[in-house]
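Q: coordinates only, sequence not included:
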């Protein structure tokens, strides 16, 4: 499985319109130049056109002009987007004057372009915090139907092909929800399964992880995982999901058969849903560092149209990869 090539090929096959609100950020521009050169996506780049042009010349970027460059301070649709934002937020007390100011913020502008059906997804975070990236997305694009919380999944490409899907595992939530309740954990499970299908093109087999397997231990935190599993089954009756399961019971066939006999997921899981963010963050970083796995993400999920958040320490390759992933999420969101 060459997952990265597959992700890029899928994006190229049905090109999506992705907004880059940090258009004057050097790594973002370098990645955008490569995306445009290779035809991975159509890009809407937000930023001062003169500054973008100067950065492109300094860095020898010859494909930026293939994208659409929008000046947030001066473009023909400023008033149209301000009116859209005002209508969306007036019940929350926003005035038209406040909307006219916010529409000049590239993060708000990008989400308004998506809301107006003129783009399919957005990627930011090389300069901005997660909170700043998520706030306009939740105010303007909002969460997907039936989902009330945003979460983050990580793709783990391990060197152990006997586990997951030829060594690939998808883990959530590793990025957003510190202590989800049972209903939120169920949503995280469903969304992480959808991410596995949309990005890795695998049929998800979801393990709801805990320190207990099918009643081997009793505790309120185990009860939460059991209840979340039940709720996830209600949300998505056709989803292969089981829990609560210990990590070894989820991954190792012999142990899965011993601890959860008859389970179609135990011993064969390719999607791992952890009970809280602390476990998720620690878990994926242990696998990444001690197991030398390649970690791709986090991939934000639960928003009605994809909005992804980069690490401020990201590389050009990270930005390129996340543009392709955002495009694949947009394809999946449209049911293409």
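A: Received it, and whenever you're ready, just let me know what you need. Worth saying up front: this structure is predicted, and the values here are computed from it rather than measured. Numbering: from 1, shown residues only.
Q: could you use CA atoms for every contact and neighbour count after this?
A: OK.
Q: strands along the stretch 51-200 of the chain, start to end?
A: 68-70, 121-124, 151-157, 168-172 (DSSP state E, counting those that start in this stretch).
Q: structure two is appended below for comparative analysis:
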């Protein structure tokens, strides 16, 4: 499959090929434990709802007890015949001190975690606001550093799950929610290494757009790097573009939302992409790394199909060692809480 031209790639983002997949197209997930951050609105809600309907044990992680409680009640009412369970896991990705306790809570309650969906994220209206002395901005923390830290604390349980004799090959997965906008991240490889909060870009819509795009490029890079480190341990790690959807994150772009609302897709379509990345078939050989001719560490596009990350981001990963570099940068920034 050849990489599409930039203009055709943009067309595919807005008008993905039709799919026959539905939220009910996937097998039962009974006995499996699945964590999804930000699971009480938009794509996260639709994904959590579908997983509960498939009889999984679902954990919704987030800050708001009231929103999570409402979401869980709604999900249970939508699927009264589910044999699964659904729970709230308190977590604030901007408050790194809450991350390990959240992971410890999950580890204490469950003996496995089969899929982690790093879904929670902030939109382009969040600028370079600093959370405290020498702390990164809220957008960078929520979209990249917080998920990295959470992942660090859950990696031992994830690897133990993948090593269980009854767990099928390639069934243990990590899905990092990115965006088509990662292709607008800073050149040459997607990360402004000397100015991670892009303070030099100033403020305003264009600057915040650049910050958001970079944070989403980081998701792509981290997904590939985690796969590189652990693909030989029966782990699949992917990033994805959920599609251009009618979700809460569009509130950060009111003019765009108003102009383009008729062209936006419902959130459930994004959930189909999420489910395909987490539950879809991995064919023989696809568990190998992207650079070895496989799909692991790769990129998924709407509505559940293999796609292409930004060419400059991929070049940085395959030729510039940006995965290991970003991993080290993240460790340096959140090391106090690791």
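A: Noted; the coordinates are in hand. These numbers were taken from a predicted model, which means no experiment stands behind them.
Q: what TM-score do we get after superposing?
A: Taking TM-score structural alignment, normalised by the length of the first structure as the basis, the two superposed chains have a TM-score of 0.34; 175 aligned residues with a Cα RMSD of 5.9 Å.
Q: out of the strands of the stretch 51-200 of the first structure, nearest to residue 318 of the first structure?
A: Set against residue 318 of the first structure and scored by Cα to Cα, those come closest in strand 121-124, at 11.2 Å.
Q: flag every buried residue along that closest one.
A: The neighbour-count check on strand 121-124 of the first structure (16 or more other Cα atoms under 10 Å) flags 121, 122, 123, 124 as buried.
Q: redo the residues you listed as JSON lines? Include distance to residue 324 of the first structure.
A: As requested, those are arranged in JSON lines below (distance: Cα to Cα, whole Å):
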{"residue": "121", "distance to residue 324 of the first structure": "11"}
{"residue": "122", "distance to residue 324 of the first structure": "11"}
{"residue": "123", "distance to residue 324 of the first structure": "10"}
{"residue": "124", "distance to residue 324 of the first structure": "13"}
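Q: which residue packs closest to residue 150 of the second structure, ignoring adjacent ones?
A: Closest residue in space to residue 150 of the second structure, ignoring its immediate chain neighbours: residue 99 at 5.8 Å, by Cα to Cα, 6 or more residues apart in numbering.
Q: that neighbour sits in which helix or strand?
A: According to DSSP states H and E, residue 99 of the second structure maps onto helix 99-109.
Q: list the helices and strands that helix packs on?
A: Helix 99-109 of the second structure sits against strand 85-90, helix 146-163, with contacts defined as 3 or more Cα pairs under 8 Å, 6 or more residues apart in numbering; DSSP states H and E.
Q: in terms of secondary structure, what does the shortest one contact?
A: Under the contact criterion of 3+ Cα pairs under 8 Å, 6+ apart, strand 85-90 of the second structure touches strand 57-62, helix 65-78, helix 99-109.
Q: can you map out the helices along the second structure?
A: In the second structure, the helices defined using DSSP state H lie at 6-14, 42-53, 65-78, 99-109, 138-140, 146-163, 205-230, 254-260, 267-279, 311-319, 322-334.
Q: which one of the ones you listed lies nearest to residue 115 of the second structure?
A: That would be helix 267-279 among those, by Cα to Cα, at 6.8 Å.
Q: by how many degrees do that closest one and helix 42-53 diverge?
A: Here helix 267-279 of the second structure runs at an angle of 60 degrees relative to helix 42-53 (axes from the mean of the first three to the mean of the last three Cα atoms, to 10 degrees).
Q: tell me how far residue 147 of the second structure lies from residue 74 of the second structure.
A: 26 Å (Cα to Cα, to the nearest Å).
Q: which one's more surrounded, those two?
A: residue 147 (24 against 14; other Cα atoms under 10 Å).
Q: which residue sits closest to the more buried one, ignoring its sequence neighbours?
A: Residue 147 of the second structure sits nearest to residue 118 (Cα to Cα, 6+ apart), 6.3 Å away.
Q: how about the particular helix or strand that has residue 50 of the first structure in it: buried residues?
A: Using DSSP H and E, residue 50 of the first structure sits within helix 49-58. The neighbour-count criterion (16+ other Cα under 10 Å) identifies 49, 52, 53, 55, 56 as the buried residues of helix 49-58 of the first structure.
Q: this completes my enquiry, with thanks.
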